[in-house]
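Novice: can't give you the sequence, but here's the structure:
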C-alpha cells in the first residue's frame, strides 16, 4: 500500500522536473501535438463505440 503511494510521489516529482526542463522549448510544442493526436484518437474510438 505505502509502496504504491511512494511510486506515485516519485512520478509526480519526475513529471514536475521534466516540465521545468521542457518549459520554453520546442519539446513543449511537440507535447501539445501528441496530446492533440491522442485526443483525436480517443474521440474517434469513443464515437465508434457510441454508435
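Specialist: Looks like it came in fine. These numbers come from a predicted model, not from an experiment. Residues are numbered from 1 along each chain as shown.
Novice: drop to CA atoms for contacts and neighbour counts, all remaining ones
Specialist: Noted.
Novice: mind listing residues that contact whichever strand or helix holds residue 46?
Specialist: Secondary structure assigned from DSSP states H and E places residue 46 in helix 26-50. Outside helix 26-50, the residues within contact range by C-alpha atoms under 8 Å, 6 or more residues apart in numbering are residue 22.
Novice: here's the one I want to compare it with:
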C-alpha cells in the first residue's frame, strides 16, 4: 500500500476505494459506512485496499 493510498484512506475513504475498485458494490458499501460514521468508512477502506 502506497503512502498516497494511506492518506486517501484516512481523508477520503470513498475516493480511495473508488480509485482501487471503481464504481461498484464495494464503493457503495464504503460510501454508506462513511456517511454513517467516518471511522467505519476508514476501517473498510483499509480492509478492501489491502
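Specialist: Structure's in. What do you need? On a predicted model such as this, the values are computed, not experimentally measured, just so you know.
Novice: overall similarity of the pair, as a TM-score.
Specialist: Once superposed, chain against chain, the TM-score is 0.37 (TM-score structural alignment, normalised by the length of structure 2); 30 aligned residues with a C-alpha RMSD of 2.9 Å.
Novice: gap between the spatially most central residue of structure 1 and residue 28 of structure 1?
Specialist: For structure 1, the residue nearest the mean C-alpha position is residue 35 (7.2 Å; C-alpha atoms, centre = their mean). Between residue 35 of structure 1 and residue 28 of structure 1 the distance is 11 Å, computed by C-alpha to C-alpha, to the nearest Å.
Novice: now residue 7 of structure 1: how far from residue 43 of structure 1?
Specialist: 30 Å.
Novice: now do residue 19 of structure 1
Specialist: 26 Å.
Novice: next: residue 20 of structure 1.
Specialist: According to C-alpha to C-alpha, residue 20 of structure 1 stands 29 Å off from residue 43 of structure 1.
Novice: residue contacts, residue 32 of structure 2?
Specialist: Contacts of residue 32 of structure 2 by C-alpha under 8 Å, 6+ apart are residue 41.
Novice: mind telling me what element it is part of?
Specialist: Applying DSSP H and E, one finds residue 32 of structure 2 within helix 25-36.
Novice: next one: residue 4 of structure 1
Specialist: Counting by DSSP H and E, residue 4 of structure 1 is part of helix 2-22.
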